[in-house]
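In: got a predicted structure here, sequence first:
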Amino acid sequence: MSASTQPVFGVGDASFQAAGGVEGIQRLVDDFYRIMEESSEAATIRGMHPQDLAPARDKLTRFLCGWLGGPKLYAEKYGSIVIPQFHARWPIGAADSEAWLLCMERAIARQPYSADFAHYLLKQLRVPAERIVQVCQHAQRQPGD
């Protein structure tokens, strides 16, 4: 594929298509949660989830579909969401964010993504992961601290 015909990730549904559509995103999410369950580094973030991961898998799959430029499946089923504020109820710190990103990096590596898209996706996921930490830290501060 020449540079002129290569998709521009983040424009239209190029990222959604590069991720393999709904089916590809579902595979990514399944691998992500499998890695989270198996990884000692992710024990804390796994503990923030209910025992049954089916709802979390569904929500993350639906969210990523829309976030990557595909159909807004999360909003269709669950309504709107502001990711950092949604996560503010948990004490998510930098180490938790890094553990989440490590699981996602490993899951991305298992996908048949191009190296360019894999790099792009992980870089893009780092933005909300870091923002969640900031919001959670702010939410835990008490007035007068």
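Out: On my side now, so go ahead. Numbers count the residues shown, from 1 in each chain.

In: for the rest of this, base every contact and every neighbour count on C-alpha atoms.
Out: Noted.

In: any buried residues in stretch 124-140, and which?
Out: Buried residues in stretch 124-140, defined by neighbour count with 16 or more other C-alpha atoms under 10 Å: 126, 129, 130, 132, 133, 134, 135, 136, 137.

In: next one: stretch 103-120
Out: Across stretch 103-120, burial judged by 16+ other C-alpha under 10 Å covers 103, 104, 105, 107, 108, 109, 111, 113, 117, 118.

In: just the ones of those in helices?
Out: 103, 104, 105, 107, 108, 109, 117, 118 (DSSP state H).

In: with respect to residue 95, which of these is nearest?
Out: residue 103 (12.4 Å; C-alpha to C-alpha).

In: surely the closest one meets residue 38?
Out: No: using C-alpha atoms under 8 Å, residue 103 is not in contact with residue 38; the gap is 9.7 Å.

In: could you pull out the helices in the protein for me?
Out: 14-18, 21-38, 43-47, 54-67, 73-78, 83-87, 94-109, 115-140.

In: dump the ones you listed to CSV, plus distance to residue 8.
Out: Below are the helices of the chain laid out as CSV (distance: least, C-alpha to C-alpha, whole Å):
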stretch, distance to residue 8
helix 14-18, 6
helix 21-38, 16
helix 43-47, 32
helix 54-67, 15
helix 73-78, 22
helix 83-87, 24
helix 94-109, 19
helix 115-140, 10
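
In: out of the ones you listed, flag the one nearest residue 7.
Out: Across these, residue 7 has its closest neighbour in helix 14-18 (5.9 Å, C-alpha to C-alpha).

In: structure B:
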Amino acid sequence: MTTPENPQSVYEAVGGEETFARIVRGFYAQVPEDDILGPMYPQDDWEGAEQRLKWFLAQYWGGPQTFNERRGAPMLRRRHIEFPVNREAALRWLELMRNSLDQIDEETIPPTYRHAIWEHMERAAAMLINQPD
């Protein structure tokens, strides 16, 4: 979301690594006890899952290319195909992400950037649905 008037990336504009770490940390604080999403995650890799999501989001929004360097191309559908993601799971993922985003003030993530981040999350959640209702 850089423009000639504002060459800064979204990653830089919202505070870089710390902000994306907060989004992901807030999300994963909810997942272990969640009845829909919790069982989808490997119980012995919470820290790894959190790290990978942080790398992915940071890279997508203009931060370091850590995800590609350590994991290769994101290929989200392919990486998630083994998990039964139906509409209910996608909506729950969005609910937990919304809860996490709502914990971060507008000074850190101004409305324009928050809207762009949220639209991306909605598209990603919809794209990952691989099971019928």
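Out: Yep, it's here. Nothing here was measured: the structure is a model prediction, and the numbers come from that model.

In: once you drop chain neighbours, what's closest to the counterpart of residue 73 of the second structure in the first structure?
Out: When the first structure is aligned by TM-score structural alignment, residue 73 of the second structure is paired with residue 80. Ranked by C-alpha to C-alpha, 6 or more residues apart in numbering and with sequence neighbours excluded, the top spatial neighbour of residue 80 of the first structure is residue 74, at 7.6 Å.

In: check the gap between that neighbour and residue 27 of the first structure for me.
Out: 17 Å (C-alpha to C-alpha, to the nearest Å).

In: for residue 13 of the first structure, same thing?
Out: 18 Å.

In: ok, now residue 64 of the first structure?
Out: Separation of residue 64 of the first structure from residue 27 of the first structure (C-alpha to C-alpha) stands at 12 Å.

In: which of those two has more neighbours?
Out: residue 64 (24 against 17; other C-alpha atoms under 10 Å).

In: sorry, back to before: how about a markdown table for the buried residues of stretch 103-120 of the first structure, with distance to residue 90 of the first structure added?
Out: Formatted as a markdown table, these follow (distance: C-alpha to C-alpha, whole Å):
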| residue | distance to residue 90 of the first structure |
| --- | --- |
| 103 | 18 |
| 104 | 19 |
| 105 | 22 |
| 107 | 23 |
| 108 | 25 |
| 109 | 28 |
| 111 | 29 |
| 113 | 32 |
| 117 | 30 |
| 118 | 28 |
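
In: show me which of those is closest to residue 68 of the first structure.
Out: Taking C-alpha to C-alpha as the measure, residue 68 of the first structure lies nearest residue 117 of these, at 11.4 Å.

In: how about that closest one, what's its match in the second structure?
Out: Per TM-score structural alignment, residue 117 of the first structure is aligned with residue 113.

In: surely its match touches residue 10?
Out: Yes: under the criterion of C-alpha under 8 Å, residue 113 of the second structure makes contact with residue 10 at 6.8 Å.

In: now do residue 46 of the first structure against residue 137 of the first structure, distance only.
Out: 19 Å.

In: actually, residue 74 of the first structure.
Out: Per C-alpha to C-alpha, residue 74 of the first structure is found 26 Å from residue 137 of the first structure.

In: then residue 35 of the first structure?
Out: The gap separating residue 35 of the first structure from residue 137 of the first structure is 26 Å, by C-alpha to C-alpha.

In: swap in residue 103 of the first structure?
Out: Taking C-alpha to C-alpha, one finds residue 103 of the first structure at 22 Å from residue 137 of the first structure.

In: nearest to residue 19 of the first structure among the ones in helices among the buried residues of stretch 103-120 of the first structure?
Out: The closest of those, once distances to residue 19 of the first structure are taken by C-alpha to C-alpha, is residue 117, at 8.1 Å.
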